[in-house]
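Q: need coordinates for the following:
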Amino acid sequence: MRAFVRLPLTAAALAALLITAAAPAHTASASASASASAGAHRWTAGWATAVQRPSQSWYPTWAEAGFDHQTVRQTVRVGADGSELRVRLSNAFGTTPLRLTGATVGISAGGAAVRPGTVRTLTFGGSASPSVRPGDRPASDPVRLPVKAGDRLAVTLYFDGPSGPATFHNVAMEDTYRADGDHRADLGADAFAQKSASWYFLEGVDVAGAPAGARRDTVVTFGDSLTDGAASTTGADNRYPDQLSRRLASEGRQRPVLNAGIGGNRVLSDSACFGEKATTRFRHDVLGQIRVGTVIVLEGTNDILMGETAANACTTTNRRVTAAELIEGHRALIRAARARGITVVGATLPPGKGLESGIPARTRAALNEWIRTGGAYDTVVDFDRVLADPLNPGRLLPAYDSGDGLHPNDAGYRAMADAVDLDSL
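A: Model prediction:
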C-alpha cells in the first residue's frame, strides 16, 4: 500500500467529487453493459478484478510493452457454481483497438497446465478474433464448462501482432505465464517459461446456473492493497476476500465474494500507477457487478500515507489530507451504494508503518472514530482493533505482520475475514 495525490477541495471541487460516484468512468461495450441487465437472472459473478492503466508500480509488469506474437495464460479462482461461463475482457485504458487473435478457457491443472478435456474456445459476438475498441469491456459468448466454487480456471489469450499497452491489474498475487508463439490450446506448461505477478486484459468471469429471481447475494470487497492481498502467499488465495469466501462456504452460506482492491489506491486522488480514485471507480467496480447485495469499504490509508512522501510519477500531486475530506469521500461511496439498495459495511483502517504518530496517526484515528460511531455505514467491521498489537496499538500485531509493518500475512488476512459478521452481509 502506498499513498496518493490530493488537491485542496473548494466547495465546488467537493461537489464535483461527490458527483463522480454516480458517473461512469468509461463507456462499456454493449455486451458488457448487458451483464447487469438483460439475462441478469441467468448470470452470477464468479470472479472479478479492478483494472488500471498500464504502468510500472508495485511489480515489474508486461503492461506497458503489451504482447506481440505471444500467448498469455492467467489463472483465477471462481466463487460460484455453474454449468456455463463467460469471460470478460477489458480495454478500458487502451488508446487503440485491441486485436485478439484467439482465446481459450479451461480448468487449471496447476501452474500453467490445463486439465485435459476442459479447453473451450472463446468467441465474442460470434468472432474468435475480435477487435476491442478503446474503452470497451466485452463479455465472451457463453461456453459450456461446468465449474464449482473454488475451481481454478486458466484463461489463455494469443496475440499474433502487437497488442499495444495492456489494461491490467498489478497486484494479482497469482502467477501469470507467457510463451512465444501460439500455445492457446496447450495442455502442458512447457512453453510457458516466463512469469509475471499481474493479470492482463482480464476483468471477470461470470457463471450461469443461478435460478431466476435469485437474491442479490454478491459481496464486493472494495479497497487498496489490504483488500488486494499484498504480501499474502502467491497462488494460495489467502487474501482476506478469499478467506471470507471460504468461511461462508464452510458455514453453508456460499456466495460470490469479489475482490475490487487496487494496491496503492486512494479515496480522493487518481494515480498513474495505482488506479482511479475510489469515488470514480466505485460505479464500475462495485455497482457494475452482477447482483451485488453488500460492499465492504476499506479505503483511506494511502491518502494519509502519500501526503507524507516525496512526489514521484505515481504519487504526484500528493499533499496532506484531512479526516473531514476523507469522511466526505466515504459519504459519497455510501450514497452511491444506498441508491442501488446495497448494504454498505465500513471497515476501520488498521495500524501500520508510517501511521504510528503525528498527523497520520491523528487523521487515521479521527476517520476510524467516525466509521465506528458516525452511523453513516449500515454496519462496521473493526479491522483496526483486530490487527493492532494490544501492547502497541499503533502497530500491527507481530503474529499478523508480513514483515513490512503495513501489510498482514496470511494469518492476518484470516483474522480480517473472521472479523466480518456474516449476518451483516
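Q: for the rest of this, base every contact and every neighbour count on C-alpha atoms.
A: Noted.
Q: got the residue ranges for the helices in this structure?
A: Under the criterion DSSP state H, the chain contains helices at 11-20, 30-33, 225-228, 240-250, 278-282, 301-306, 323-338, 358-373, 383-387, 410-419.
Q: mind checking which of those is nearest Thr317?
A: Smallest distance to Thr317 across the helices of the chain (Cα to Cα): 9.5 Å, for helix 301-306.
Q: another one to check against the first:
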Amino acid sequence: MSTWTAAWTASPQTPSTGFTPNWSQQGFSGQTVRQVVRPTAAGERLRIRLSNAYGTSPLRLTGATVARTTRGAAVDEASIRHVTFDGRPDATVPARAELRSDPVGLATDALAPLTVTLHFAGTTGPATFHAQAWTDSHLADGDHLADGPGDAFTEVTQSWYYLTGVEVTASRDDGIVLFGDSVTDGFGSTPGADRRWSDALTELTGRPVLNAGIGGNLVLNDSHWYGERATARFGRDALDQPGVSTVVVLHGLNDIGFSEAPHEPTYKPSPLVTTAELTAGYETLIRAAHERGLRVVGATLLPLGGSDHWGPHAARVSDEVNDWIRSSGAFDAVVDLDRALADPADPDRLHPAYDHGDRLHPNDKGYEVMAAALADVL
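A: Down below sits the predicted model:
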C-alpha cells in the first residue's frame, strides 16, 4: 500500500519586506494567488500543506485547486481539480498552525510543474510566506480558481504564500532534505529555470529532494527577515517531512559572516560566533535527526574569500568549522563542498567558473558541481 511521501516543500517565514517586493505584509483580500511548484516524486494522488505559522489570527481559505502547469499562470484546464479539507471546499487554518488537504485524484510526474491556486474571498492579514522562490507566483482580483488561461493574473512576485508542502502517494522512504541558508535556497541560480542544487540532485539521483533553505538563515539566532534559527525550525522543516531518510546540513556562513558585514541592514548587532558555538549547534541538529533514525550528511562551508562575509574572524572560524566537519566523525558522512568549489589559485575563494558574481553564492554550474559531489556520498 502506498504511503505519503513529501515531494516538495518551502520553509515558512514571517511576513517581511524581504529581498525583493512581495505581498506578505499586505496579504490578500478578495483575490486569487496562483503558485507553481516542482514536485520531485511521482504519485497517483497528492495533497497540499498550508502554513499559518506566523499568523496572529485564523486564516480563512475560500477555495483551492491544483492543476498541471502549462505556461506562466496558465494551466491545463482538463487537469484542474478542486481541493477539499475534511470534505469541504473551504478551510480555516488556526494561527500558528498548519493544515493538510484531503487526497486529490491528480497524478503527478517527478519534476513536472504543478500549479496550486488559492482563493481568499475575505481579508487574510499578513501572510506566512517563503521569500525567495526563484519562480513566479501570480495574483488576480476576484475568484479565478478554475481558470485555465492565466490572463486574469496580472501581478507577479517570486515568493510562495501559505503553501509549504506537496505530498504524493508513493512507496518511498529515500527522500533527502537539503537544510541550510541562501546557498541551499538557490540564490544565484537562474530564476524560473529550476537550477538550484536541489533540482540538480533530483535530476542526478532520481530521489525525492526537499529544499529547506532560507536565504539569510542562521544556525544559532532568529531574524525577522531570515527566519527562525536552524535549531528551532529543524524539526518542522526537515524532520517532520514524510518519506525522508537523509538530511544534509549546509549551514553557518551567515553566523560567521554577518559580523564582517557592517552595512548589513537587517541583522544588527551581529554576535561574534565562535567555532565551539557553531559546532554545538550542529551537534544539536545531528542528535535530533538521529533520534528520528535519519542519516545526517555534513557539508563543509563554501569558500567566501572576497565576499561581504569575509574578514579575519570569518577566515579563521570557517577554516576551523570545516576542519571539524571533516574530522570530528559527528556526521554520518561528509561532502566537502569547500574543496569542490574552491579556486585552485586561491582556495579561500570560489572558483570563478562557479561564482554567481558576489564571491559567496554559486551560479548554475556551481550548483551542479555541488549536487554531483553530494551524490557521490549518498
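Q: nearest to Arg291 of structure 1, of the helices of structure 1?
A: Distance to Arg291 of structure 1, taken as Cα to Cα, is lowest for helix 323-338 among these, at 12.6 Å.
Q: how big is the angle separating that closest one from helix 358-373?
A: Orientation check (axes from the mean of the first three to the mean of the last three Cα atoms, to 10 degrees): helix 323-338 of structure 1 against helix 358-373 gives 40 degrees.
Q: packing partners for helix 323-338 of structure 1?
A: The helices and strands touching helix 323-338 of structure 1, judged by 3 or more Cα pairs under 8 Å, 6 or more residues apart in numbering; DSSP states H and E, are helix 11-20, helix 278-282, strand 343-347, helix 358-373.
Q: isn't Ala131 of structure 2 up against Thr157?
A: No: with contacts counted by Cα atoms under 8 Å, Ala131 of structure 2 stays clear of Thr157, the gap being 9.5 Å.
Q: of the two, who's got more company?
A: Using other Cα atoms under 10 Å as the criterion, Ala131 of structure 2 and Thr157 rank with Ala131 on top: 32 against 19.
Q: which residue lines up with the more buried one in structure 1?
A: Aligning on TM-score structural alignment places Ala131 of structure 2 opposite Asn170 in structure 1.
Q: show me the contacts for Leu422 of structure 1.
A: Applying Cα atoms under 8 Å, 6 or more residues apart in numbering, we find Leu422 of structure 1 in contact with Leu248.
Q: for Asp285 of structure 1, see how far away it is.
A: Plainly put, Leu422 of structure 1 is 22 Å away from Asp285 of structure 1 if you go by Cα to Cα, to the nearest Å.
Q: pick out the residue closest to the middle of structure 1.
A: Ala260 (2.7 Å; Cα atoms, centre = their mean).
Q: whereabouts in structure 2 does stretch 413-420 of structure 1 align?
A: Aligned by TM-score structural alignment, stretch 413-420 of structure 1 corresponds to residues 367-374 of structure 2.
Q: any idea how far that stretch is from the middle of the chain?
A: The chain centroid and the centroid of stretch 367-374 of structure 2 are separated by 17 Å under Cα atoms, centre = their mean, to the nearest Å.
Q: tell me which residues are up against that stretch.
A: Applying Cα under 8 Å, 6+ apart, the external contacts of stretch 367-374 of structure 2 come out as 189, 195-198, 200-201, 204, 335-337, 340-341, 354.
Q: can I get those in a markdown table including neighbour count and distance to Pro39 of structure 2?
A: What follows is the contacts of stretch 367-374 of structure 2, written out as a markdown table (neighbours: other Cα atoms under 10 Å; distance: Cα to Cα, whole Å):
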| residue | neighbour count | distance to Pro39 of structure 2 |
| --- | --- | --- |
| Ser189 | 22 | 18 |
| Arg195 | 22 | 14 |
| Arg196 | 28 | 14 |
| Trp197 | 29 | 15 |
| Ser198 | 27 | 11 |
| Ala200 | 22 | 13 |
| Leu201 | 26 | 13 |
| Leu204 | 13 | 15 |
| Val335 | 25 | 25 |
| Asp336 | 20 | 27 |
| Leu337 | 22 | 26 |
| Ala340 | 19 | 28 |
| Leu341 | 25 | 28 |
| Tyr354 | 21 | 26 |
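Q: in TSV: those residues, plus distance to Thr231 of structure 2.
A: As requested, the contacts of stretch 367-374 of structure 2 are exported to TSV (distance: Cα to Cα, whole Å):
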residue	distance to Thr231 of structure 2
Ser189	26
Arg195	27
Arg196	23
Trp197	22
Ser198	21
Ala200	26
Leu201	24
Leu204	29
Val335	21
Asp336	22
Leu337	22
Ala340	27
Leu341	27
Tyr354	29
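Q: between those residues, which is nearest Asp323 of structure 2?
A: Set against Asp323 of structure 2, the nearest of these by Cα to Cα is Asp336 (10.2 Å).
Q: what does the closest one align to in structure 1?
A: Checking with TM-score structural alignment, Asp336 of structure 2 has Asp382 as its match.
Q: pretty sure its match contacts Ala347?
A: Yes: contact criterion Cα under 8 Å: Asp382 of structure 1 and Ala347 qualify, at 5.8 Å.
Q: now the helices and strands packed on helix 323-338 of structure 1 in JSON lines, with distance to Gly329 of structure 1?
A: Converted to JSON lines, those look like this (distance: least, Cα to Cα, whole Å):
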{"stretch": "helix 11-20", "distance to Gly329 of structure 1": "7"}
{"stretch": "helix 278-282", "distance to Gly329 of structure 1": "7"}
{"stretch": "strand 343-347", "distance to Gly329 of structure 1": "13"}
{"stretch": "helix 358-373", "distance to Gly329 of structure 1": "11"}
